[in-house]
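[1] The following comprises the amino acid sequence and a computationally predicted model.
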Amino acid sequence: MLKDSTMWYASWFDTPYYHILYKDRDHKEAKEFMDNLTNYLNLEPNEKILDLACGKGRHSIYLNQLGYDVTGVDLSKNSIEYASQFENQTLRFRVHDMSKPYAEKFSAVFNLFTSFGYFEKEECNLNTIKAIKSDLNEKGLGVIDFMNVDYVIDNLVPEETKEVSGITFHIKRYLQDGYIYKEIKFNNNDEDFFFTERVKALTLEDFQNYFDDAEVSLLDIFGNYKLQKFHKSNSPRLILIFK
């Protein structure tokens, strides 16, 4: 099964193999990030949070456990179907395109774990910023947690092999035409698979241009999940707080 990079997120994220490959993500680190972020934003219990591109809902579920009213949205129907088993009166999951406004207002809108820069059309990136702005209530704040492109490129591992759940994934990474690519090849049950992840190599300056065009204000920048100061050369993350 060969998949090109066009709308790659719509196909790759909907496969079970995506979740197998990434099942060992650091959940402790993710929880600490949510603790730090909600404390920094001074969010009160029961305030409404929108988790854009929520995947299977790991951040949404934990935010709800912290006492917030959470809506998780994602383009992947399979991910939303999985996450929906955790729904309750203050936690819900919906299929939604994040480049379009959601029909509610929130105290915070989170776009986490490099869930930005996927689109084929550049205008969709700007539209996502505009959608976040429209989804915020009067005091609401937007958060984008993106990779620090300079750090990632300097530390790019060109090739590696990972065995997860009995499947050997052959991974190749490279920078091309302003995008960071990850090619993923593997065989399962005698069938060959090939998927490509493609994320636009957006810098802080690129985001500032989006914010200017969307007429939103950048309030703060952090470089890691402990919310320490951003350094272009050695911060692993680019975490942007805006309204």
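    Perfect, I can see it now. Numbers count the residues shown, from 1 in each chain.
[2] can we go C-alpha only for contacts and neighbour counts from here?
    Noted.
[3] For this structure, just list every one of the strands.
    For the chain, strands defined by DSSP state E occupy the ranges 48-52, 69-74, 91-95, 106-111, 136-147, 159-164, 167-176, 179-188, 191-200, 218-222, 237-242.
[4] so what's the most centrally placed residue in the chain up against?
    Nearest to the mean C-alpha position of the chain, by CA atoms, centre = their mean, lies residue 115 at 2.5 Å. Residue 115 makes contacts with 53, 145-146, as judged by CA atoms under 8 Å, 6 or more residues apart in numbering.
[5] got a winner among those residues for most neighbours?
    residue 53 (25 neighbours; other CA atoms under 10 Å).
[6] hold the first one in mind and look at this next one:
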Amino acid sequence: MLKDYAMWYTSWFDTSYYHTLYKDRDYDEAKQFMDNLTQYLNLESEDKILDLACGKGRHSIYLNSLGYDVTGVDLSKNSIKHASQFENDTLKFRVHDMCKPYEEKFSAVFNLFTSFGYFDNEEDNLNTIKAIKADLNTRGLGVIDFMNVDYVIEHLVPNETKEVEGIVFTINRFVKDGYIYKEIRFKDHEESFFFTEKVKAISLDDFMRYFEKADVNLLDVFGNYNLQKFDKKTSERLILIFR
């Protein structure tokens, strides 16, 4: 049971309940995004891709099926343990802190599905971008797929109840001190649980400041998984391509 907001992801992501709550994520949409993204980046077969904060590896596994040499890394030991059953000669999974550079160089580094902005230490956001840059080879490209915070805050649903696999999740959302919070309460086998997701509300302008400090060049910005141009008011996603 999580009692405060610090390092919330180390507890929540390692539980089976996290994957239960989000089991209905659209895998077809994820595959379409990977198809669009790899074509746009002009990646060649057998290029090496780092999937940063890969979770249980759904993107990594699909990218590998397209012919790429993929390394998936995540801080969650349980997620990496699950993903490791899918390893092969060109697909591997490792526990790794994304604030730090990895030990190899890649043609592309993907940070997908709002797997950024978790940190209490503001410097770690910048360190992650610096680490991505360090992980790229001479022609490599970085991708951050984040939420469009302006759209999310405008359309925020404060309260929601969702039943998944017989568990009733009560979800409360709010914005406070520059972060978007999601408080999740539920019971299972008569035991009560409370977890919190906390993500910094990072705008495009904020990312551009990070990029300037990290000496990173922003190449393009998209607003959805079809790679249509970003619109601050109407785009659900903020997808950044950089080197």
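    Thanks, I have the structure now. Because the structure is a prediction, the values reported are computed rather than measured.
[7] Got a TM-score for the pair?
    The TM-score (TM-score structural alignment, normalised by the length of structure 1) is 0.99; 243 aligned residues with a CA RMSD of 0.5 Å.
[8] returning to what we had before: how about TSV for the strands of structure 1, with distance to residue 123 of structure 1 added?
    Listed next are the strands of structure 1 as TSV, based on distance: least, CA to CA, whole Å:
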stretch	distance to residue 123 of structure 1
strand 48-52	18
strand 69-74	19
strand 91-95	21
strand 106-111	17
strand 136-147	17
strand 159-164	32
strand 167-176	20
strand 179-188	16
strand 191-200	13
strand 218-222	20
strand 237-242	19
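[9] Figure out which of these is closest to residue 15 of structure 1.
    strand 191-200 (10.3 Å; CA to CA).
[10] rewinding a little: measure the residue nearest to the centre of structure 1 to residue 13 of structure 1 for me?
    11 Å (CA to CA, to the nearest Å).
[11] same check, this time on residue 226 of structure 1
    28 Å.
[12] more neighbours, the two?
    Comparing residue 226 of structure 1 with residue 13 by other CA under 10 Å, the one with more neighbours is residue 13, at 20 against 14.
[13] got the contact list for the more buried one?
    Taking CA under 8 Å, 6+ apart as the test, what residue 13 of structure 1 contacts is 19, 76, 79.
[14] Kindly reformat these as JSON lines containing distance to residue 135 of structure 1 and neighbour count.
    Converted to JSON lines, these look like this (distance: CA to CA, whole Å; neighbours: other CA atoms under 10 Å):
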{"residue": "19", "distance to residue 135 of structure 1": "28", "neighbour count": "16"}
{"residue": "76", "distance to residue 135 of structure 1": "20", "neighbour count": "23"}
{"residue": "79", "distance to residue 135 of structure 1": "22", "neighbour count": "24"}
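[15] Select, out of the strands of structure 1, the one closest to residue 230 of structure 1.
    Nearest of the strands of structure 1 (CA to CA): strand 218-222, 4.7 Å.
[16] in that closest one, what's buried?
    Residues of strand 218-222 of structure 1 classed as buried by neighbour count (16 or more other CA atoms under 10 Å): 218, 221-222.
[17] same question, stretch 89-96 of structure 1
    91-96.
[18] check contacts around residue 102 of structure 2.
    96, 131, 135.
[19] just curious, which of those residues is nearest to residue 25 of structure 2?
    Nearest to residue 25 of structure 2, judged by CA to CA, of the contacts of residue 102 of structure 2 is residue 96 at 24.0 Å.
[20] What's the closest one aligned with over in structure 1?
    Here residue 96 of structure 2 is matched to residue 96 in structure 1, going by TM-score structural alignment.
[21] How many neighbouring residues does residue 147 of structure 1 have?
    Quick note: residue 147 of structure 1 (other CA under 10 Å) scores 24 neighbours.
[22] If you could redo that for residue 78 of structure 1, that was the one I meant.
    Counted with other CA under 10 Å, residue 78 of structure 1 comes out at 17.
[23] Likewise for residue 35 of structure 2?
    16.
[24] So it versus residue 117 of structure 2, what's the distance?
    Taking CA to CA, one finds residue 35 of structure 2 at 25 Å from residue 117 of structure 2.
[25] now swap in residue 213 of structure 2 and tell me
    16 Å.
[26] Nearest residue to the aligned residue in structure 2 for residue 139 of structure 1 in space, please, no chain neighbours.
    Per TM-score structural alignment, the equivalent position to residue 139 of structure 1 in structure 2 is residue 139. Nearest residue to residue 139 of structure 2, sequence neighbours excluded (CA to CA, 6 or more residues apart in numbering): residue 107, at 6.5 Å.
[27] got the contact list for the most far-flung residue of structure 1 relative to its centre?
    Relative to the centre of structure 1, and counting by CA atoms, centre = their mean, the farthest-placed residue is residue 190 at 31.9 Å. Counting by CA under 8 Å, 6+ apart, residue 190 of structure 1 makes contact with nothing.
[28] Could you do residue 114 of structure 1 as well?
    Neighbours of residue 114 of structure 1 in contact, by CA under 8 Å, 6+ apart: 144-147.
[29] Same question for residue 159 of structure 2.
    170-173.
[30] distance between the ends of stretch 142-157 of structure 2?
    Start-to-end, stretch 142-157 of structure 2 (CA to CA) is 31 Å.
[31] Other residues contacting it?
    Contacts of stretch 142-157 of structure 2 (CA under 8 Å, 6+ apart): 108-116, 132-133, 136, 172-175, 201-203, 223, 232-243.
[32] Return the members of those classed as buried.
    108-116, 132-133, 136, 172-173, 175, 201-203, 223, 232, 235-243.
[33] any idea how far residue 52 of structure 1 is from residue 227 of structure 1?
    Counting by CA to CA - residue 52 of structure 1 and residue 227 of structure 1 are separated by 20 Å.
[34] the more surrounded of those two?
    Using other CA under 10 Å, the more surrounded residue of residue 52 of structure 1 and residue 227 is residue 52, with 26 against 17.
[35] doesn't residue 113 make contact with that one?
    No. Look at residue 52 of structure 1 against residue 113 with CA atoms under 8 Å: they stay out of range, at 10.4 Å.
[36] what about residue 171 of structure 2, how many neighbours?
    Around residue 171 of structure 2 there are 18 residues (other CA under 10 Å).
[37] What sits closest to residue 41 of structure 1 if chain neighbours are left out?
    Closest to residue 41 of structure 1 by CA to CA, 6+ apart is residue 141, at 7.9 Å.
[38] ok, that neighbour to residue 114 of structure 1 distance?
    Relative to residue 114 of structure 1, and taking CA to CA, residue 141 of structure 1 is found at 18 Å.
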